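**Student:** What would the 3D arrangement of this be:
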Amino acid sequence: MGLSVWQIAIIAVVVLVLFGRGRISEMMGDFGKGISSFKKGMNEEADRPAEKPAGQIGAPSANGTGEPVDSAKATDKSAS
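**Tutor:** Predicted coordinates for the structure are as follows:
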C-alpha cells in the first residue's frame, strides 16, 4: 500500500507544527552547506597530485648495512 496525497499532506502539517517553518529551513540550509562542503572536499582530493609510495620495509640484510645482499656473493664469502 502506498501513501495517498492526503496522508502526505497530514504528515507535512504535523512536521510543520512540531518543528516550525524557521527550523525546517535552517535544517535544509545546513544540509545544503554539508553537501557543498563534501563536494569541495572531493574536488580538492581529486586535484591533489598522487604521492610516491613509501619505501618497502623488509627484514634486515645479512651484512648489517641495510643494503640488499646478492645471494651469489654471500655464498662465496661464506665458503671461503
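**Student:** Please make it C-alpha for all contacts and neighbour counts, starting now.
**Tutor:** OK.
**Student:** Just give me the longest helix of this structure.
**Tutor:** helix 5-47 (DSSP state H).
**Student:** Please give the structure of this sequence too, so both can be compared:
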Amino acid sequence: MGIGVWELLLLFLIVLLLFGTKRLRNIGGDLGSAIKSFRSAMSDGEDDKTGRTIDGEAVHESKDKT
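**Tutor:** Predicted structure coming up:
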C-alpha cells in the first residue's frame, strides 16, 4: 500500500495553499541552483585532484604548485 495519485494531489494542493505560488517558485529555483552548484563543485573537485600510489600508500598531488 503506497501513496496514490489522489493523496499526492491533495498534498500538493495543501502545500500550494499554505505557501502560495510565488514562494513555491522561489523555493524551486533555490533548490535547483543549489543542486547545480553542488554538482559543479563535485566535478571540479574530481578534476583538481590527481593521485598516485607508491608502495601501497596513496599520495595526493595538486595540479598547481604554488
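**Student:** After superposition, what's the TM-score here?
**Tutor:** Between these two chains, after superposing, the TM-score reads 0.66 (TM-score structural alignment, normalised by the length of the second structure); 52 aligned residues with a Cα RMSD of 1.6 Å.
**Student:** and the longest helix of the first structure, how far from the second structure on average?
**Tutor:** Superposing on the second structure and averaging over aligned pairs (mean Cα distance after the TM-score superposition for the first structure), helix 5-47 of the first structure comes out at 0.9 Å.
**Student:** Which strands or helices does the following helix or strand past that helix pack on?
**Tutor:** Where DSSP states H and E defines the elements, the next helix or strand beyond helix 5-47 of the first structure is helix 71-79. Of the remaining helices and strands, none touches helix 71-79 of the first structure by 3 or more Cα pairs under 8 Å, 6 or more residues apart in numbering; DSSP states H and E.
**Student:** Thanks a lot, catch you later.
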